[in-house]
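J.: Show me the folded form of this:
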Amino acid sequence: MLIDASSVDFPTPIEPSDSKTTVNASHFHDAHRECTDRLDSTASAVNPVSTHADVNGGRATKKPRFSSLEFETEARQLEAAVQHSSFLELPLEILAEILLQTVSPADLLSVARTCKALCAQLLSPGTQFIWKKMRAVVGLPEPGVYHADIADAGGKVVMGVRGVQRFLGREVAYAAFVFDGGLCENCGQYTDKMYASYSVNLRVCSSPICIVQIQAKFQQQYNDSDKWSSERALAWRRIPVVESVAIFPDHSGHWPFEGRMARLSLLNEETQRELEYEPAEVEKPRYNLRSAKDKPEKIKVPRELTKVSMFKLACAMARNCVWMQFCIDLFNWKNLWLRTNEAIKNSNEIRSRQFARAEGWNYADMLNHTSYGRFFKFSLVDRKYIKDEDHIRLRPTIARELHTFQQTRDHKTILKLRQRNLQDIWKYYQKLASQRQKSHSILPPFPVFLELPAVKMLQLPDLSKSKISVKSAVKDQSFMNIMIKDQITRWVEEAKRDLLATLELTGEGNKVHAEWEWDEMAPARRVPHPVLRPNAWWRCKICDSVDSRCAVDKCLDFDGVCRHQCKEKDGKKRKKGMTSRPWSAGNFVKDEQACAVMTTCLERLGVTDQPWDEATIKVHETMWFCRSCDPPLLVHGGNLPGHSHRHEIPMTIELATEEDLDTEPKPTEYGLVHWMIHCKVEVVKKWISKANYGCQHCHNISKSEDSDLAPAALVPTRADNDSPDAERKPSEKENKFDFNGLRCHLKSKHKIHKIRDEDFYCYKPVADFPATMDAMLQEGLQELVDAVLDLMSA
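T.: All right, here's what the predicted structure looks like:
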């Protein structure tokens, strides 16, 4: 091509094609530096130079080794394994034949980056023919065929530019420039995609936002370029432009110079250069239309270009012309390469789907869970079309692998269905537990519940396979719900017989009937079963623990025994329905202390043969003095089973009269300690931190030591507490504690490590405690009724 020294231009860029091509993304940097630095740095590591020698020429020092061979890094172990590979000992001719069977120079780059030895061998001048042949296989443009001649004013050729100097004799750098990935110029993320524009080294990722944002760094040249300054026009001839504006959105090829879109930074840099210009300041008159006065001003105008400047400009335009010819051909090759890859992918996918449909297989399962997925992937890497012969050859292998996968999937599905059924059964179990007061039923522990014959049917995989949910199977009035409740009732009756044998009931009315007679008697409300009476208590001899419901009593009634689940040996929680300590009636023994004190309580109240609910209500309405405590301690009737564990048998109790209650501090409500320790709400924290509690033991000791001092003047009495607005004041000998301070006081002074309701009293009622709220509500209702009666009588 002939370049005139006064004007030069490069071929018109290609028009954007109709087919849309996906382009790559990366950070803008010089391709030569990007390719050669990566490979040359790897090659230079073949002969490392010691950096620990003395600067004066002394003996090189050696760093001490702190790690043994068995703790070498994975990279070093891999490098050591590669060094012993026989592949490295192959002659060059055999190695060349192997590498020439690969698909593209990208495969050669991967081999060269495998280890130092292969990198050094493939970078040597003797292997350049391998790179050239692979370049010819894929059809890459030859960098040496592009040229441009520079002629003087008379048309005589004075100089020529031959080939793309960047890649002449550097096949490795050429391959890395075409096939390597890099960083996206906009977001900085690494991408495997090729350059979107080779001429301006533009690389962007697949994100559509990046290609839109990167467009702001480019400027486009239109037909009206004559409006620009001469410096700007000359700059457009010396810089590369994008091969096609199709890489940018919202652009088409309507204008002849549509493809002239260059980097704005490079364009401004070339415009500001003054190598070709020698500016001078001259005066040029300019008239002001608003006034008739001449107003001379100084402006800068370019002089004529010298011969040296024209020659430099011509050389720059010639080099740019060669570079643009090369990049346009390379850009066309890239589009063809990508379109071919897309055509191979679409063809192979269509054939694969047809093959799976013909065999009756699921295409996703065949592609993701058999070796056909790897075959499909490598067919795209090798750029080969899948044929029917390949399907015939792979059919037996795919069938066996699909069969194995389906069996594994079915097994996992069964496990998931079983787990879902177990969760539904657990919800049904909780529903029965919430309705037990309504239905008067007692439930076994959940592991035993799962062993009931009707519940076992709900755990069968066939139930889920038939699309019958547990929720619909156990709905109200269904036969399964009725069957389960009937089996629970039979289990409870068997538990009654087994636990009755552990009780040795004494006292009036306890041996009216022999144990075997209870099996022949219909349940009678006036004659309750012995295990259902308030004086029947047990303890677990396996784990000696209780659930939260029986935490106040520290022992188990019949309902608690049936629901009890022993703690695991290792202290770890197991899945629902699984236990290493199965339930058995032989795991429980009679609680002697609790049974004895409750038997005495029932005999004193005369409610031995009354139903459990009536007797329990009667017990909870009474207060008792524990004479085994010194001095005697006032205890709520519901706290007698738990308090009995502080004493050895026999425990002596005495029923408190109304006169005793008027001279004693009002005791706390039943269950207040359990509420303050186990209830994790903000209102409980408020009452814990409030100094509102007094020690009952200190009060009893001070009362016994100073009998002359009236108890009513020391602490709030029951009569004083009738006025809720009056705040009680402690005596000089007593202190107010917050709840945690009270617990520390009981541990240090009275050696009581587990606080109970009877150990303290409240100066002000805990209004947020549910039992206190109920009592206040009942008291308010009673006052309202009394007021209404008074008005009616008046």
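
J.: C-alpha from now on. contacts and neighbour counts both.
T.: Noted.

J.: which residues touch the helix or strand where S110 lies?
T.: Here S110 sits within helix 105-112, counting by DSSP states H and E. Residues from elsewhere that reach helix 105-112 (C-alpha atoms under 8 Å, 6 or more residues apart in numbering): 99, 102, 118-120, 122-123, 131, 134-135, 172, 175-176, 179-180.

J.: Report the buried members of these.
T.: Of the members of the contacts of helix 105-112, the ones counted as buried by neighbours, 16 or more other C-alpha atoms under 10 Å, are 99, 118-120, 122-123, 131, 134-135, 172, 175-176, 179-180.

J.: any chance of these in JSON lines, plus secondary structure and distance to N740?
T.: JSON lines is the format used below for the buried ones among the contacts of helix 105-112 (DSSP: H, G, I helix; E, B strand; the rest coil; distance: C-alpha to C-alpha, whole Å):
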{"residue": "L99", "secondary structure": "helix", "distance to N740": "80"}
{"residue": "L118", "secondary structure": "helix", "distance to N740": "75"}
{"residue": "C119", "secondary structure": "helix", "distance to N740": "74"}
{"residue": "A120", "secondary structure": "helix", "distance to N740": "77"}
{"residue": "L122", "secondary structure": "helix", "distance to N740": "79"}
{"residue": "L123", "secondary structure": "helix", "distance to N740": "79"}
{"residue": "W131", "secondary structure": "helix", "distance to N740": "83"}
{"residue": "M134", "secondary structure": "helix", "distance to N740": "83"}
{"residue": "R135", "secondary structure": "helix", "distance to N740": "84"}
{"residue": "V172", "secondary structure": "helix", "distance to N740": "78"}
{"residue": "A175", "secondary structure": "helix", "distance to N740": "77"}
{"residue": "A176", "secondary structure": "helix", "distance to N740": "74"}
{"residue": "F179", "secondary structure": "helix", "distance to N740": "73"}
{"residue": "D180", "secondary structure": "coil", "distance to N740": "70"}
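
J.: want to throw the residues you listed into a markdown table with distance to I542?
T.: Shown next, in a markdown table, are the buried ones among the contacts of helix 105-112 (distance: C-alpha to C-alpha, whole Å):
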| residue | distance to I542 |
| --- | --- |
| L99 | 74 |
| L118 | 70 |
| C119 | 71 |
| A120 | 74 |
| L122 | 75 |
| L123 | 77 |
| W131 | 79 |
| M134 | 79 |
| R135 | 81 |
| V172 | 77 |
| A175 | 76 |
| A176 | 74 |
| F179 | 72 |
| D180 | 70 |
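
J.: out of those, who's nearest Y198?
T.: Of all these, Y198 sits closest to F179, with 11.2 Å by C-alpha to C-alpha.

J.: In this structure the closest one contacts Y198, no?
T.: No - here F179 lies out of contact with Y198, judged by C-alpha atoms under 8 Å, at a distance of 11.2 Å.

J.: what are the ranges of the helices in the stretch 551-700 of the chain?
T.: For the stretch 551-700 of the chain, the helices defined by DSSP state H, counting those that start in this stretch cover 558-563, 592-605, 612-620, 640-643, 658-662, 672-678, 682-688, 696-705.

J.: To compare with the earlier structure, here is another sequence to fold:
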Amino acid sequence: MTSDDPASTSLPRKAHLTTLPLELLAEVLSYAASSRDVLALSRTSKYFRSILSNNPATEYIWRRARQSCTPGPIPDPMPGISESSYASLIFSPGKCRVCGNNVNLPYYSFSLRVHLCDRPAKCVDKWRTNDLYIIRREDEVTYPDIIQWIPRLERKSSSQSEKIYVRKDIWTKAVHELRNARTLGPAAVSAYVEMKQDLADALPGQMEFYRRLVAWRDLYASTIVFSTASMRAAATSHSDQIGCTQWEIMQSQIYSMAYYAKIRCNERWTEREFATIQETVAAEVTAMKQRKLQREKERVLQSRRGTVAKEYARLKQNAEQGTIFPSLPEFRKLSVVKTVETSSSSNDPNITDPFIGQILMNNLDQWRASARAALAAVLGFPDWKTMSKRKLHPVDRLTAWFLCKRCHASNKTRGNDDGMDFATACGHTCAHLSKKALSSYAWNANQFAPDEKAINAITSVLALCGTEAEDVDSLNVVDSIGDRIQCTQCSLTMDARSVLRHCKRHEECAFVLLASEAAAGVPPIQHGLAASLLYKSSALKQDEKVYGCRHCSVRPVRAAANGGSATAGDEEQSILVQLRPKWMTFNGLRSHLKEKHAVEHIADEDFYLQQQSPIVEDEET
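T.: Here you go, the predicted model:
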């Protein structure tokens, strides 16, 4: 297979050490600082494990590495233990018996097989107190058969050097076994003593070996502490040469790898060694600093964007009713907001600064004025100006109703209620846009068109009320009318503002104005109730049967003006008779409206909430 073959790049590279003859490999490993390095190599692959672990032909490699160990040769192993198993016993890491942290030092006690971290004031003292048992005088008399074989701590306490320390769990188990044997009789005790005799015979030699090994371990641990302190001092010196902190130079991969490798091997830096990697370390430290600065800039930018969003929500919440606000993406495009958001310095003033707040208010006023002029042009009033105080601005009139051309083109409208007033149009963001498209979205008045159907409907209603859209009193006039406007198609009564939405429900829609007496018994419209229930922001429960259908609750009856039956020539008028309601849950009400009255999208004029008021019963029921 040639090197040009793409498949060749996916094959793992063969280690060069595996191609060396055993004699050359032994020569290479003769420079190992201790048998710990040979152990690490034997655990890298099956090949090295097979030729190094428990192989009599390579025992001399382990022996040579063990004898050349720093700070001194490791004591010879006991008979019957291979060099590889001996190295694994000494250098295999473990977890501290007390705190559970990883420990890279050899056993604190080889006899008891206990790893402890180098915190004598905490872990060692706690372990001695909680896990060890001191053999008492009465124990020596009562349980001499146990004392002759049980493993004990090979270290001597400075205060009680003659005491014997054993593990509590092993002592408790041994006492339990001996007591059971004694209950069975002398024969069982003799069998127990004979079973433990091999352990008793080997104990003196083992304890002497463990004492020598612990002495070497303590010397090795103190050397590691001294080596670590020397390496820290060297790291401080090297960081000064590069011009960074000690923490920053330790973030260099090549330096940190060499640093910890030398600590494990009890080696020291030489100036020649550091000179060979100094440029690489400096480049890695510089790249790390740049990444750190970039992360800090991104953090500041993200924090500023979050602060802008919070300030936008606060302004909208605390604003007076009727105050116009752009959408959040359009708000971010205001000059002062864009300047604040793009500043990556944490020392620059934020959006909440009082001076920035004043500029922001000016930017918002300019945006509102521009939006008013642009949307007025959409309604057919370009460059609208007037000196009369009796005429409303085109966007402040009831006929200021808009449609989004982008949403209609994508067929992502909100059903039959897809019109918007001036405030809603200013804050409109097309819901059908993806996140990527939304990031480049720009609000433009040209994306809107007049909602002709709603405008024609409200114009006719204003004529019924005896006013015009441009009249400054038109808003008060329609509000004083109340729920007296009746749809001729479905006989529902509503107020003038509901007409803008309701007219979308019918192909051809017309309205009449009822007399005050005729609409007196109609349940009132509770504006905003449908939206709060649909979006579950209301404290009301949807599963309670407290909702009534306004379609079923009222029925138009043709009656004579004098109260008698209608006859030819009599003046007739429409009278609404309220019937006994049928209470439903909100979801049941929605199903009822869809099935009985063909109402796909529920609105405030379609239902009402139960009230404590007398109801006239239906005579047909």
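
J.: quick one on the thing from earlier: which of the helices of the stretch 551-700 of structure 1 sits most buried?
T.: Burial of those is given as mean neighbour count (mean count of other C-alpha atoms under 10 Å); helix 640-643 ranks first at a mean of 23.

J.: now for it, which elements pack on it?
T.: Where contact means 3 or more C-alpha pairs under 8 Å, 6 or more residues apart in numbering; DSSP states H and E, helix 640-643 of structure 1 is packed against helix 592-605.

J.: Now tell me what touches the helix it packs on from outside.
T.: Contacts for helix 592-605 of structure 1 (C-alpha under 8 Å, 6+ apart): 507-508, 534-537, 555, 608, 615, 619, 640-642, 644-645, 647-653.

J.: Going by neighbour count, which of those are buried?
T.: Buried among those (16+ other C-alpha under 10 Å): 534-537, 555, 608, 615, 619, 640-642, 644-645, 651-653.

J.: picking up where we left off before, pull out the buried positions in the helix holding S110 of structure 1.
T.: For helix 105-112 of structure 1, the neighbour count (16+ other C-alpha under 10 Å) marks 105-109, 112 as buried.

J.: Tell me the one among the contacts of helix 105-112 of structure 1 nearest to V301 of structure 1.
T.: In terms of C-alpha to C-alpha, no member of the contacts of helix 105-112 of structure 1 lies closer to V301 of structure 1 than A176, at 45.8 Å.

J.: For the stretch 251-400 of structure 1, which segments count as helices?
T.: Taking DSSP H, counting those that start in this stretch, the helices of the stretch 251-400 of structure 1 run over residues 264-272, 307-359, 363-368, 372-381, 388-434.

J.: now, of those helices, which is deepest in the fold?
T.: Of all these, helix 307-359 carries the top mean neighbour count, a mean of 18, counting by mean count of other C-alpha under 10 Å.

J.: next one: it to chain centre, how far?
T.: Helix 307-359 of structure 1 sits 42 Å away from the centroid of its parent chain (C-alpha atoms, centre = their mean, to the nearest Å).

J.: Remind me what it packs against, helices and strands.
T.: Looks like helix 307-359 of structure 1 contacts strand 2-4, strand 147-151, strand 157-162, helix 230-238, helix 363-368, helix 372-381 (3+ C-alpha pairs under 8 Å, 6+ apart).

J.: so who does the counterpart of T18 of structure 2 in structure 1 touch?
T.: Aligned by TM-score structural alignment, T18 of structure 2 pairs with L88 of structure 1. Neighbour list for L88 of structure 1: 117-118 [criterion: C-alpha under 8 Å, 6+ apart].

J.: try 10 Å
T.: 82, 95, 115, 117-118, 121 (C-alpha atoms under 10 Å, 6 or more residues apart in numbering).

J.: now do K310 of structure 2
T.: Neighbouring residues of K310 of structure 2 by C-alpha under 10 Å, 6+ apart: 304, 316, 351-352.

J.: how about those, which pair is most distant?
T.: Pairwise distances across the contacts of K310 of structure 2 peak at 18.4 Å for R304 and K316 (criterion: C-alpha to C-alpha).

J.: got CSV for the helices and strands packed on helix 307-359 of structure 1, with distance to C679 of structure 1 too?
T.: Formatted as CSV, these follow (distance: least, C-alpha to C-alpha, whole Å):
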stretch, distance to C679 of structure 1
strand 2-4, 93
strand 147-151, 89
strand 157-162, 89
helix 230-238, 80
helix 363-368, 52
helix 372-381, 57
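
J.: Which stretch among the ones you listed approaches L746 of structure 1 most closely?
T.: helix 363-368 (68.0 Å).

J.: Off-centre distance for that closest one?
T.: Its chain's C-alpha centre and that of helix 363-368 of structure 1 lie 28 Å apart, by C-alpha atoms, centre = their mean.

J.: Same check on stretch 583-603 of structure 2?
T.: With C-alpha atoms, centre = their mean, you get 39 Å for stretch 583-603 of structure 2.

J.: any shared contact partners between F179 and Y198 of structure 1?
T.: Shared contacts of F179 of structure 1 and Y198 (C-alpha under 10 Å, 6+ apart): K334.

J.: And for A522 of structure 1, the neighbour number?
T.: Using other C-alpha atoms under 10 Å, A522 of structure 1 is surrounded by 7 other residues.

J.: doesn't it fall inside a strand?
T.: No - per DSSP: H, G, I helix; E, B strand; the rest coil, A522 of structure 1 lies outside any strand segment and is coil.

J.: List the residues that contact it.
T.: The contact partners of A522 of structure 1, by C-alpha under 10 Å, 6+ apart, come to none.

J.: Kindly report the same for T413 of structure 1.
T.: 407, 419, 461.

J.: Can you lay out the helices of the stretch 251-400 of structure 1 as TSV showing distance to Y693 of structure 1?
T.: Shown next, in TSV, are the helices of the stretch 251-400 of structure 1 (distance: least, C-alpha to C-alpha, whole Å):
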stretch	distance to Y693 of structure 1
helix 264-272	80
helix 307-359	79
helix 363-368	69
helix 372-381	74
helix 388-434	35
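
J.: and of the ones you listed, who's closest to R497 of structure 1?
T.: Of these, the one closest to R497 of structure 1 (C-alpha to C-alpha) turns out to be helix 388-434, at 22.4 Å.

J.: Average offset of that closest one relative to structure 2?
T.: Superposed on structure 2, helix 388-434 of structure 1 shows a mean distance of 2.5 Å to its aligned residues (mean C-alpha distance after the TM-score superposition for structure 1).

J.: Any buried residues in the strand or helix carrying I94 of structure 1, and which?
T.: Following DSSP H and E, the helix or strand that holds I94 of structure 1 is helix 92-99. Of the residues in helix 92-99 of structure 1, 96, 99 count as buried by neighbour count, 16+ other C-alpha under 10 Å.
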